[in-house]
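Undergrad: Below is the sequence, then the predicted model.
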Amino acid sequence: MIQLRAEERAAMRGLLDSVAEDLGAPPAPAWEAAYWAVPRHLFLPDTVWVGDDLEACSRRDAPEAWLRHAYADGSVVTQVNDGQGGDPGERWASCSASAPSIVFRMLDMLDVAPGHNVLEIGTGTGWNAGLLTHRIGPEHVTTIEVDQVLAARAAIRLKDIGLEPRTICGDGANGHQAGGPYDRILATCSVRSIPPAWIAQTKPGGVILAPWESPWFCYGLLRLTVDGHGAASGSFSPHSAFMLMRGQRTDLRIYRDVVRDDQVPLQSSAALSPWAVAGDDWAAQFAIGLQLGDVWWTWHDNPDVEGVASRLWLATTDATTWAAVDWDGRSEDRFTVWEYGPRRLWSEVEAAYRWWNLSGEPSPERFGMTITAGGEHRAWLDAPDRLIPQTG
């Protein structure tokens, strides 16, 4: 039995209360038992990175702060720059321990039962795999991690507390056929498309639960049921934002990869505010992302352009088409639009927003996705036969 210090036990109790408040009820007794048997802090590295600036917090130098981050109901970055280090101004998060409330929400949505065979995509720290292993046993849990160092560390931490699920270093997009077929597949990284191997390795009637990301917006959990004929279908829920699966990343920057000095864009004007589509309205962004598919955005505040206070850039993931929407700092309903390439991206965004608005501004939980046996992803609203429009 793991011996906990008083401050660790108090921190764990506080977090459990926070999770119950977020979920609206305490975790199921089996998951609460797993929580106490698999303390989160035992799975975190000695240095974590916190805040928007990814400031390093060392367990050795600041033990109280480190423990506080370990048991806050929020995500904590556990690796930067794919483990390659980097100066403070160059850090970017490449692995994190998910917020405990979303961990338990996803475990509840997964609906595992004794005897279920489960594949986890994205071992990370190993904490989630530990919770699953405590619940259904090591012979029923396979966890796969693409990063060799992370996979090895997680396996050691799991073994140290007497839990030894099958831990694989490999590309999670390929699943792990040798351990299947699976009753449940759980991804702890977001995806822009469901890998065919996941559907192929899931039993008929089995469940795939994965965080979703469109290039436009990272948000939502997609819970699919596999039909046994190579297809799957299910609904979104309005929770989570996870790091993208490494094999689906796109590393694009506007001035480095997209815009060129010799390009001559078309100029027009618009009344739709760029903040309406790339601001604080998550429902709008989610719906737009499902329609646009391959379009992403980034803000450029105070660009060095006369008469422009803020600019919204749009671009396709193949870097062939872009648009810019300029605000002069004064007008509330007139914006200058620049578009270049074979598509008119701002026109597509306006059409996507208009459809969402005319459809009653539906929230993410009204949307779903069907993946056909041929791998086509079909997004729908309210029912699988009500497909949403696609641009591009």
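TA: Nice, thanks for sending it over.

Undergrad: rest of the way, CA atoms for contacts and neighbours
TA: OK.

Undergrad: Identify the residue nearest residue 273 in space, chain neighbours excluded?
TA: Excluding the flanking residues, the one nearest residue 273 by Cα to Cα, 6 or more residues apart in numbering is residue 333, at 6.7 Å.

Undergrad: Count the residues that sit near that neighbour.
TA: If you count neighbours by other Cα atoms under 10 Å, residue 333 ends up with 11.

Undergrad: Verify the contact between it and residue 275 for me.
TA: No - look at residue 333 against residue 275 with Cα atoms under 8 Å: they stay out of range, at 11.3 Å.

Undergrad: hang on, residue 389 packs against residue 293?
TA: No - taking Cα under 8 Å as the definition, residue 389 is not a contact partner of residue 293, at 10.7 Å.

Undergrad: Tell me which of these two has more neighbours.
TA: Per other Cα under 10 Å, whichever of residue 389 and residue 293 has more neighbours is residue 293, with 18 against 14.

Undergrad: excluding its backbone neighbours, what's nearest that one?
TA: Leaving aside its sequence neighbours, residue 293 sits nearest to residue 214 (Cα to Cα, 6+ apart; 6.4 Å).

Undergrad: Then residue 204?
TA: Leaving aside its sequence neighbours, residue 204 sits nearest to residue 228 (Cα to Cα, 6+ apart; 4.1 Å).

Undergrad: Residue 287 too?
TA: Leaving aside its sequence neighbours, residue 287 sits nearest to residue 356 (Cα to Cα, 6+ apart; 6.6 Å).

Undergrad: hold the first one in mind and look at this next one:
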Amino acid sequence: MTGNTGAAEQAAARGLLGRLNETLPLPLSPEWEAAFDRVPRHTFLPRTVWLGDNLTPCDRRKSPDEWLHAAYADEPVVTQVNDGADPGDNERWPSCSASAPSIVFRMLDMLNVRDGDRVLEIGTGTGWNAGLLAHRVGSALVTTVEVDPALADRATANLKAAGLEPTVITGDGATLEVGKSLDRLLATCSVRRISPAWVTGMAPGGVMLLPWETPWMCFGLLRLTAYSDGTASGRFHPHSAFMLMRGQRTDLRIFRDVVRDDHVPDERTTGLAPWTVTGDDWATQFAIGLQLRDVWCTWHENPDVDGVASRLWVATTDATSWAAVDYDGRQDERFTVWEHGPRRLWSEVEAAHHWWHTVGRPTPDAFGMIVDADGTQAPWLKTPGHPIPIMG
């Protein structure tokens, strides 16, 4: 540990390290254990963090034990709310966090960083990830990009305090020109679209590791290998969820942005239960999200409509088409469907779900993606030679 780390912090860090070595598929390598020791997580957290589902503020000066427990629990810690604006009496929502240490080191292991690798990180956040990478390969080989100027400045200060000076760029990582010489690229925010500059900026054999999201759901890691023909391809891996890259956010609400009083939807029925495609089966949702890549959904409980206990809304991200599926609270065999716009969205959901069933209900790790130099994304099942159908 660094010289300014006290006994309580050292004990908390040793406890976390022990838990990580017990729970990760493999214990930390000597290189990453050394980085963990020399780049203490707590030194990268702000004085105030936000905890729990209600995002309750926790000030280190007022609640030092609770703050330190959060710093060395194997849990994410929210380090900024509302993009840094004072929420006042408004709802708090997370806009930056320090990821759970287990996912941090699982991703670093998947990245397979080697001595001499040139590394780009998208999403500096607190700077802890960049610090671990800089300790591993040297500050001169690490560049990290942060869209939020305040976060970039704080991360730079955190890194310098740890004796590390990777290049910190303030800007949009999606539009950054990265040259043609990267060996590793890591994103610490989820993405829906892969920047062509990332693909063309990788050296042949380079590895990109990207948390993945579709408007339907946020799930998984996409590990791509770059090839000399300017493409990159690789598989999805399970179990991760990150905040979406700011430039790819969509702020949509059904009654504000999508449904209008003059809309006259078509009516029919369906045998596909709405919770079948929105429930706890992540494999179903993942497959549907890959096929309906511009479609999102939200539940409306007790919508104040006669005979309707709950309603699933489905809409496109351009707000031109929508569907609603009603559950009457009694029978679960037939459901009323309303569809409006140029696309029949619930028909697309039915087709996507049917395809997933016909190919054997594959799990997320059976899928992959190939990305061309122009950013064209083509998801595939089992091998790149078997593209999946795209609806819409």
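TA: Great, that's in hand. Predicted model only: the values in this text are computed from it and were never measured.

Undergrad: Tell me which stretches of the stretch 101-250 of structure 2 form helices.
TA: Ranges of helices within the stretch 101-250 of structure 2 are 101-111, 128-137, 149-161, 196-200, based on DSSP state H, counting those that start in this stretch.

Undergrad: Any idea which of these gets closest to residue 223 of structure 2?
TA: helix 101-111 (8.0 Å; Cα to Cα).

Undergrad: What is that closest one packed up against?
TA: strand 202-213 (3 or more Cα pairs under 8 Å, 6 or more residues apart in numbering; DSSP states H and E).

Undergrad: From the rest of the structure, what touches the strand it packs on?
TA: By Cα atoms under 8 Å, 6 or more residues apart in numbering, the residues outside strand 202-213 of structure 2 that reach it are 107, 110-111, 179-192, 218-228, 240-242, 244.

Undergrad: Swap in 6 Å and give it another go.
TA: Strand 202-213 of structure 2 is touched from outside by 180-187, 190-192, 219-228, with contacts defined as Cα atoms under 6 Å, 6 or more residues apart in numbering.

Undergrad: What subset of the residues you listed is buried?
TA: Among the contacts of strand 202-213 of structure 2, the ones that count as buried by 16 or more other Cα atoms under 10 Å are 182-187, 190-192, 219-227.

Undergrad: Narrow those residues to those in strands?
TA: Those of those mapping onto strands are 182-187, 219-226, per DSSP state E.

Undergrad: and those as a markdown table, adding distance to residue 39 of structure 2?
TA: Below are those laid out as a markdown table (distance: Cα to Cα, whole Å):
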| residue | distance to residue 39 of structure 2 |
| --- | --- |
| 182 | 24 |
| 183 | 23 |
| 184 | 20 |
| 185 | 20 |
| 186 | 18 |
| 187 | 19 |
| 219 | 28 |
| 220 | 27 |
| 221 | 25 |
| 222 | 27 |
| 223 | 26 |
| 224 | 28 |
| 225 | 29 |
| 226 | 30 |
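
Undergrad: just curious, which of the residues you listed is nearest to residue 155 of structure 2?
TA: Distance to residue 155 of structure 2, by Cα to Cα, is smallest for residue 187 among these, at 15.8 Å.

Undergrad: aligned partner of that closest one in structure 1?
TA: Mapped onto structure 1 by TM-score structural alignment, residue 187 of structure 2 lines up with residue 187.

Undergrad: so who does that match touch?
TA: Applying Cα under 6 Å, 6+ apart, the residues contacting residue 187 of structure 1 are 120-121, 210.

Undergrad: repeat that with 8 Å
TA: For residue 187 of structure 1, the contacting residues are 120-122, 209-211, by Cα under 8 Å, 6+ apart.

Undergrad: Quick check: it vs residue 315 of structure 1, distance?
TA: 28 Å (Cα to Cα, to the nearest Å).

Undergrad: What separation do you get for residue 279 of structure 2 and residue 273 of structure 2?
TA: 10 Å.

Undergrad: Next SSE downstream of the helix or strand harbouring residue 9 of structure 1?
TA: Here residue 9 of structure 1, judged by DSSP states H and E, is contained in helix 6-23. Once the chain leaves helix 6-23 of structure 1, the next helix or strand it forms, by DSSP H and E, is helix 29-37.

Undergrad: Give me the mean deviation of that following helix from structure 2.
TA: When structure 2 is superposed, helix 29-37 of structure 1 averages 0.8 Å from its matched positions, counting by mean Cα distance after the TM-score superposition for structure 1.

Undergrad: buried residues in that helix?
TA: 31-32, 34-36.

Undergrad: Stretch 379-392 of structure 1 now?
TA: Of the residues in stretch 379-392 of structure 1, 379-381, 384, 387-388, 390-391 count as buried by neighbour count, 16+ other Cα under 10 Å.

Undergrad: can you check stretch 338-351 of structure 2 too?
TA: By neighbour count on 16+ other Cα under 10 Å, the buried set for stretch 338-351 of structure 2 is 338-341, 343-346, 348-351.

Undergrad: out of those residues, which are inside strands?
TA: Of the positions in the buried residues of stretch 338-351 of structure 2, 338-340 sit in strands, assigned by DSSP E.

Undergrad: Sort out which one of these lies nearest residue 309 of structure 2 for me.
TA: residue 338 (15.4 Å).

Undergrad: who's in contact with the closest residue in space to residue 171 of structure 2 that isn't next to it in sequence?
TA: Once flanking residues are discounted, residue 171 of structure 2 sits nearest to residue 147: 4.5 Å by Cα to Cα, 6+ apart. The contact partners of residue 147 of structure 2, taken as Cα under 8 Å, 6+ apart, are 123, 170-173, 246.
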